[in-house]
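K.L.:
can you look at this prediction? I've put the sequence above it.
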Amino acid sequence: MAHAIDFSSACSALLFTLSGTLPPAVCGHFVSLAWGWILCLGRPTVSNLVRAMPEKFERHWTCAHRFFSRYRWSMDDLYRVLVCQLIDPLLPAQQRWLVAADDTTAHKVGKHVAFAGKFRDAVRSTPSQTVFHWAHNWVVLCLLIPVPCVRGRFLHIPIFVRLYKKEADCSRPDQFRTRHQLVGEMLQLLRNWLPHREIQLMADGAYAAQELVSALPAQVPLISRLRSDAALFQLPPARRSGKRGRPQKRGTRLPALKNIARYAHFNRHYVWRYGRKELVLLHSFVCLWYAVAGSSPVRVVIVRDPSGRQHDDYFFSTDPALAPVAIVEAYAARWGIEEVIREAKQSLGFEQVQSWSHQAVERQAPFALLLQAVIQLTYIKTHRILDPHPAPANQPSEVPSFARMLAVLRLAKWQERISAALPRPADRKKILRPLQALLATAG
């Protein structure tokens, strides 16, 4: 277990690395507000962040508001440093980047909040009734890092976030982007920053659309859920020499997936998904999903529960060379992005920020996800979770939750702060330890 003071110092080092990409006038603001956000035990309003700062904020408190609403800096610059300088060196050179995409809403109050609109509330909606609420809609990308010593477990680190703006909120028509286009743009930036990395995207069935597939950078395959009523076709037959006319783009249409599954031959495979090893039946084939992938072949995988208690699942990959087991395991690993979003809302106040101006809205909530990534990376580096051959005493038996990581970091910072202000005789330890534990876990 790393020493508490080392944990706090490691986090400070990462924050200073990120601040190096900002203008010199706002570097100090960034580090101070970051620590204030980490230590804040209530709603992350700017006033509460200033109160929670471990050191006194030297500037006027309005400068903290202007950091989000007026000062000139870019979240994309922070993402670039996060990806290229903090995450990429931690991973083996040949490791493929598994990236998950999803979107979420953050409830808002007030008709003057910039870019807010009516969006479907996924929590309160049911299959028979759709509930809408006034909210922001965020599109998030997470990097999935496999934990070497815990088979089937991944660390999910948020690396990109974009605000979806309705067409009426865009100042020019060419500024409007759909959620699928936002995912494509973020992946293109990631591709430009990491040209040496292989990237693979996983997204739920809502992103299985031609708009996303066409927006993806070259050599970035998509793994997603397949519609049960998808119109699938055989590959076009080889063109006979001397035949005139336009080449055939697709072959004969295949039966519905349910009919294919009814008569298909399934093979038994063990897959790691949702934290455990499971026996499943798999049937796979290559075809065309012309409405989504055009003339590019896709691999379809049908997953069947051997006990028959669950319905068949259908998945596809735009890379037909991927093995069926790899497709099933990769899609199951995507689920961690749901936990990342939940933890950001519950532990860092992603949904509770009170910004309303255009620039503050686009910065303040993503700031919470950026800090979530920094806290996770701090824990990874100090506890050596990604060490492929750890000593038996340091080998992790499980991946801690983000709430646990945050509590450990808060405890480390409070130990550093209190220890610097008070002497440490033996008779005061019984008083300080309960106080530090309370400050670390309160929220």
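P.N.:
Nice, thanks for sending it over.
K.L.:
C-alpha only now, for contacts and for neighbours.
P.N.:
Noted.
K.L.:
residues contacting the residue nearest the centre of the chain?
P.N.:
What sits nearest the mean C-alpha location of the chain, by Cα atoms, centre = their mean, is residue 142, with 2.3 Å. For residue 142, the contacting residues are 99, 100, 101, 156, 157, 158, 159, 160, 337, by Cα atoms under 8 Å, 6 or more residues apart in numbering.
K.L.:
does it count as helix, strand or coil?
P.N.:
The three-state assignment at residue 142 reads strand, by DSSP: H, G, I helix; E, B strand; the rest coil.
K.L.:
the structure to be compared is supplied as follows:
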Amino acid sequence: MLTLPTRIIHVLRHFEEAFSERVWEWAKVLLIGAILAPGERTVAAILRVMGCSDEKQFQNYHRVLNRAIWSSRELSRRLLVLLVCLFVAGNEPVILGLDETIERRRGRKIAARGVYRDPVRSSKEFFVKTNGLRWISMMLLTSIPWAQRVWALPFLSVLAPSERYHEERHMRHKTITDWAWQMILQVFRWLPGRSLVIIADGTYAVLDFLLKVSRLPGVSAITRLRLDACLYDPAPAREAGKRGRTALKGPAQPKLAQRLKDPATQWEKHTLSWYGGTTREMEIATGTALWYQSPVPPVAIRWVLIRDLAGQYEPTALLCTDLHAQAAQIVEWFVLRWTVEVTFHEVRAHLGVETQRQWSDLAILRTTPALLGLFSLVTIFAQQLLDAQAFPVRQAAWYCKTLPTFSDTLALVRQHLWPSAFFSVSSTDADTIQIPRVLFDRFVDTLAFAA
């Protein structure tokens, strides 16, 4: 039996009913072991770190991932509701980041793997391909009180196989925006009555996708916009008695690339929250238009042009499907998208994403979303363990660290788990040895910060 800190038990009770009683006991061992284990997050590594090397029925822990009956989607719903209750006030919009990442995996038995552009290793000059699995992840972008910055907390991740995968199985192929639309619709149903703001990159600047999002009440999307997009004025009112079909659009507006060079463009200076927790003075021009390209009906958008006074950043255009949103707020919301990339890096560096070895289709569909969701769960554990107290940031004589990062957060949770979870599932032999408290604390501190 696991003996866990009381505050962690209270968090886990939100997810207990999603499992049967027997599977839940095995799942808890996998969960705590995934937090404590350094390096690879394989089932074998987790059992070793939990003191279960002599467990003869080890296959039961593998079956939690590849055979047991439980719903990843239900766990995602419970995680999202818990995150919103803890970190988002009832009168504030729920800001959601949407992006995809490639999990580099090889192996002939991994059916859904494909060949994709590696977004990390590629650049404008070099195109790097990689084998792996493509995941679309939705994350809650919210300020963490003790970190004093916005974190991206994953709660729903979906595998998006390649077109070749669907062709070989005679299945209808779903594009990235098809999967994204289903994810947004699911979250819309999970959080009835809440305003949702979806932030994504230019991959999701697709007319039919934006049209669907704009028709959901209380939901808006923010993405990049091409400088050569075809924008139009609203359609004029139909004259009485006029024959023919109703006009969909009015006269064409100048391209955004032309507005950048037009001296008549009205620019306003704003001091904006920028990348890296800094502020930056930028010039902004904005307006409303219909973005139209046959055969998709036009989408009403607010476009925003951003120009850097210092010339360090190239001019950028954004769009928002909420016509009443403030231009400066749109830019600051979009800047939050960078925290999604930070989370993708953190889960690889500290939670072992890309080190798992499952090849069963069901285990693959469950393991990577679970490791991504573990980032959010560790954050919740830390929030509950701190109980509004100051975060004890690790210090050294040569490095003064003012704010905690995720590595500190993971270490804090581990420091509470090692004295309880580890020794409670270790050998039943009553033999003990005594070690000085200073040495014990040093061992725990070293293990807690192990990558």
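P.N.:
Okay, I see it. All values derive from a computational prediction rather than experimental measurement.
K.L.:
before we move on, the earlier item: translate the residue nearest to the centre of structure 1 into the numbering of structure 2.
P.N.:
Across the two structures, residue 142 of structure 1 finds its equivalent in residue 139 of structure 2, going by TM-score structural alignment.
K.L.:
now do its match against residue 188 of structure 2, distance only.
P.N.:
As judged by Cα to Cα, to the nearest Å, residue 139 of structure 2 and residue 188 of structure 2 stand 14 Å apart.
K.L.:
which SS state does the counterpart of residue 169 of structure 1 in structure 2 fall under?
P.N.:
Pairing criterion TM-score structural alignment: the partner of residue 169 of structure 1 within structure 2 is identified as residue 165. Three-state assignment for residue 165 of structure 2 (three-state DSSP): helix.
K.L.:
doesn't residue 112 make contact with residue 165 of structure 2?
P.N.:
Yes - contact between residue 165 of structure 2 and residue 112 holds when scored by Cα atoms under 8 Å: they sit 6.3 Å apart.
K.L.:
which of those two has more neighbours?
P.N.:
Neighbours of residue 165 of structure 2 and residue 112, each counted by other Cα atoms under 10 Å, are more numerous for residue 112; the result is 19 against 16.
K.L.:
aligned to that one, what sits in structure 1?
P.N.:
In the superposition onto structure 1, residue 112 of structure 2 corresponds to residue 115 when matched by TM-score structural alignment.
K.L.:
and what of residue 338 of structure 2?
P.N.:
Aligned against structure 1 by TM-score structural alignment, residue 338 of structure 2 finds its counterpart in residue 335.
K.L.:
so how far is residue 140 of structure 1 from that match?
P.N.:
Residue 335 of structure 1 sits at a distance of 13 Å from residue 140 of structure 1 (criterion: Cα to Cα).
K.L.:
so which of these two has more stuff around it?
P.N.:
For residue 335 of structure 1 and residue 140, the more surrounded residue by other Cα under 10 Å is residue 140, and the numbers stand at 25 against 18.
K.L.:
after the lengthiest helix in structure 1, next one along is what?
P.N.:
Ranked by residue count and defined by DSSP state H, the top helix of structure 1 is helix 358-383. The element immediately downstream of helix 358-383 of structure 1 (helix or strand, assigned by DSSP states H and E) is helix 402-421.
K.L.:
what residues does that next one touch?
P.N.:
The set of residues that contact helix 402-421 of structure 1 without belonging to it, under Cα under 8 Å, 6+ apart, is 4-5, 7-8, 38-39, 54, 343, 347, 375-376, 379, 436-437, 439-441.
K.L.:
now do the SS call for residue 230 of structure 1.
P.N.:
Classified using three-state DSSP, residue 230 of structure 1 is coil.
K.L.:
you'd agree it is up against residue 256?
P.N.:
Yes - with the criterion set as Cα under 8 Å, residue 230 of structure 1 and residue 256 qualify as a contacting pair; they are 7.3 Å apart.
K.L.:
so what's the match of residue 142 of structure 1 closest to, chain neighbours aside?
P.N.:
In this structure, residue 139 of structure 2 finds its nearest non-sequential neighbour in residue 154, 4.0 Å apart by Cα to Cα, 6 or more residues apart in numbering.
K.L.:
the one you found and residue 362 of structure 2, how far apart?
P.N.:
Going from residue 154 of structure 2 to residue 362 of structure 2 by Cα to Cα gives 20 Å.
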